[in-house]
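A.B. asks: Model the structure of this input:
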Amino acid sequence: MRRTLTAAAVALAIPVLAGAVVSPAATAGAMATPGRGPAFGTSRPAVAPPNMPETVYGGAWPSGHVQGVAVDWSRGHVYWSFTNLLVKTDLDGKVIGTVTGLTGHLGDLDLNPEDGRVYGSLEYKAERAFYIAIFDVTRITRTGMDAEKDGVMTTVYLNEVVEDFTADLDGDGVFDGDTAQTADHRYGASGIDGISFGPALGSSGGRNVLMVAYGIYPNTTRTDNDHQVLLAYDVRRWSLLARPLNQTAPHRSGPGQPYAKVFVRTGNTTFGVQNLEYDRHTRRWLMAVYRGSKPEFPNWTLYAIDGTVTPQTGVLTGQPDGATGRIVPLAPAGLTHQDTGIRGWEGPGSFGLEALGDGRFYVVTSGTTTVDGQRRQTGTAVLQRWTEASPNPFAAPGPAVAGRRPAARTAASH
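C.D. replies: Below you'll find the model as predicted:
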């Protein structure tokens, strides 16, 4: 018998019309239908000014490596995730403040241009709890601010992620925990990492959704872990769900299901989409990953989705019992793998990627240094421009940037 996803995940088609909204279901009826809000980009110019610095240094920290970056060019601030630490600098790299005390994994970041807050993926795998952390960045004014005590962060629980992460696929009644070598974890889900704001798939504008990408365990023995999994959320009423985080007693307040759930076949990667970024210049969603290791796939490090293409319901290759889901193809650009038809690049971005709206990007490099005998992690945002070239589509900035994409197309045209 053909197994399908939950009715909501399949039936909630991503709207084709710009500005169309489907609100997510709320836990215990807490969320009402969203009212009208500001249009995309109204609280921050859609394009960064031309005089952005060539590099921004995020500092050196006794923490995990740099995970992601978000740039608020209207206020001149840069936000950095260093795994268990959020850092706020100005565009000269001067540290303005930090948020500390996180015991979970803080991953990719993005600025919500509609409320001016920074959103980040936050994992507590041992507690089976996955959140979107929401930072009120106007309150980050000094170093050493505490994530729990200083009122700078709230969190929203993602039940959909937990259900896939804890799925008992082998039916033995045992949750196998945080391990790649298991038959459990639906789609190979290891949690979440990449996140970004942008228009709903199938449109070229309109209201933002928050797109959240799964982490995917690296496992070459399975066939059901070759898709990237993306959840879309309408966050305009998340203030009703957000709670301060108590890390000794994680809360479960969040939407009952995502606004939409889509699948992108890239082949298995090492822990899924590390950085997800919507680029309004090309109208693409870029997915930067750590290289996979299945020999039958190209195992590139950068993939792209054409955001104007509407996902279509289809059979998910490699899933048992002919399971179906909403599928979106990779953008027809970059290198082509002859055996699978997969498209992509040997590009950077897994440590941080920020689109500036006109073909320029900040691409983050990770490094280490020693300060007073202590090994510290560093992050540097380097200004690049999108060229579309293969194998690496990024180059040093110049006077011209790649042209805009043609008019929207449908999946059928591919």
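A.B. asks: switch to C-alpha atoms for all contacts and neighbour counts from now on
C.D. replies: OK.
A.B. asks: Next one: Phe197 from Phe263, what distance?
C.D. replies: Applying C-alpha to C-alpha, to the nearest Å, the value for Phe197 to Phe263 is 17 Å.
A.B. asks: Here is the second sequence; please produce its structure so I can put it next to the first one:
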Amino acid sequence: MSDPENKPASTAITPPPTRLMSGMVWNMGSLVFLAAAGVVMNIIIARVYDETVLGLFNICFALYIALSQFGVFGFHLSALQSVSEFAHDDQDRAISGAFHAVVVVAISTTVATLAGLVLTPVLAQVYQIDGFVTAWLVMLPGLWGFAVNKVLYAVINGARQMRVFAVMQSLRYIFMIAALVVLALTDAPGAYITLSLTIAELALLPVLGVAAIRAVGLKRMALDRVWIRRHLSFGARVFLSGAILELNSRISVLVLGYMAGAAQTGIYTMAVLIQEGVMQAIFVVRNNINPLIARHIRDGERDRILKLSRMIFLGGAPVFLVGAGLGWLLYPFFVDWFLGDPIYYVARTPLFVLLAMMGIAAPFLMFNQTFSQAHKPSVHTGYMATVLLANCVLNIALIPGMGLLGAALSTGGSFVVSSIMLVVLARRVLGVRIVF
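C.D. replies: Modelled structure (predicted):
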């Protein structure tokens, strides 16, 4: 067995990392495509079917993403951290870390997929929507592939191959749109549109595998219990944070689906769609700075994190707030030109609330994986759990009386809670200042 911490450094050469600004440019290009692809997918569903099928798709997708986090079990963050730390100093350790992350995630995602199958009758009782069971079952094979793919994305991200990362992100949506178009053209029943997720993930898996191998390298190796324990330990402490993060962005959809039904959920998801498209810009920056945060903390360069956060704050917040105003102004044209159904006008005000509150919090959300990068996964989990709790309480309190607006205020409020907690905890736990 080899010790992943003490093994002598390898002299093998890995591909050079993408420069920070170049990586951001590539990922911003990918962002534009991802946002457009998400819009196209939902437009196809809304035009070919109706708001009820759109709501069904998004309820299933929210559940799918939430359950997939248990399949990933935090191994994507463990892979990201280990590859970020070793990719350009010790290739052997980077390869071993990536390989063992894939091994353990293949097991955990199998368990999660089987759990999803067992939970089908329970979910059907909660969401008594026509076609729900079919939509859920045809999506489950994609759940397995999604978790493995997420770890492979993390390997590429950790090696800072951001151009490849951007292309691979775009390819996922190309596969999804292609599958959805085929389903629509063949007049597939609305319940089968979730099959597009399964097709995309399984088609993406071998392509991502090759890209990850190119990013860190390949060598023969036996299973190493030291690495397996390292990933299991990290994952056990951080996996809830991944589930919490995904639930936090989708809890309003799940609560609306239960309280208001698929049609109202379908209308609201048009606002969520645009907000999540804009949110990709936050993820692009976060994906590029995560490896830097890990190294700055390792090397004790906490002042460089403060400088980086201030630069992003000054450049990011105004852009996002202007974007919120533009989103509110342009949304009616989007409905008229692409959806062709005035029922979606109702989502205009919730959209503005989501974008505005996200704009205020955006520079902080870019640093919300700081604790995991600092080897503090338990702190990260507690931080995200508190944000989710606040979001749940707000949704349950506001949706019955305020409907879609209540859902938007709840999600936006969770962004603000997240920002305040990040600033306080980073200073107290890590001695790191974020912006202030």
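A.B. asks: TM value for the aligned chains?
C.D. replies: For these two chains in superposition, a TM-score of 0.30 is obtained (TM-score structural alignment, normalised by the length of the first structure); 218 aligned residues with a C-alpha RMSD of 7.4 Å.
A.B. asks: So Phe197 and Phe263 of the first structure - more neighbours on which side?
C.D. replies: Phe197 (27 against 24; other C-alpha atoms under 10 Å).
A.B. asks: In space, what's closest to the more buried one - neighbours in sequence excluded?
C.D. replies: Spatial nearest neighbour of Phe197 of the first structure, excluding adjacent residues (C-alpha to C-alpha, 6 or more residues apart in numbering): Leu210 at 4.6 Å.
A.B. asks: Okay, and that neighbour sits in which element?
C.D. replies: Per DSSP states H and E, Leu210 of the first structure falls inside strand 208-216.
A.B. asks: hmm, back to that, is it true that the residue nearest to Phe197 of the first structure touches Leu230?
C.D. replies: No. Counting by C-alpha atoms under 8 Å, Leu210 of the first structure stays clear of Leu230, with 9.9 Å between them.
A.B. asks: my guess is Ala9 of the first structure is in a helix, correct?
C.D. replies: Yes. Counting by DSSP: H, G, I helix; E, B strand; the rest coil, Ala9 of the first structure is located in a helix.
A.B. asks: Just give me the neighbour total for it.
C.D. replies: 19.
A.B. asks: Surely it is in contact with Ala232?
C.D. replies: No. If you go by C-alpha under 8 Å, Ala9 of the first structure and Ala232 don't touch, sitting 10.4 Å apart.
A.B. asks: Just give me how far stretch 79-93 of the second structure sits from the chain centre.
C.D. replies: 22 Å (C-alpha atoms, centre = their mean, to the nearest Å).
A.B. asks: which is the next helix or strand following the strand holding Leu210 of the first structure?
C.D. replies: strand 227-233.
A.B. asks: Which other helices and strands does that next one contact?
C.D. replies: Other helices and strands packing on strand 227-233 of the first structure, by 3 or more C-alpha pairs under 8 Å, 6 or more residues apart in numbering; DSSP states H and E, are strand 208-216, strand 260-265.
A.B. asks: Highest mean neighbour count out of those strands?
C.D. replies: The highest mean neighbour count among these, using mean count of other C-alpha atoms under 10 Å, belongs to strand 208-216: a mean of 27.
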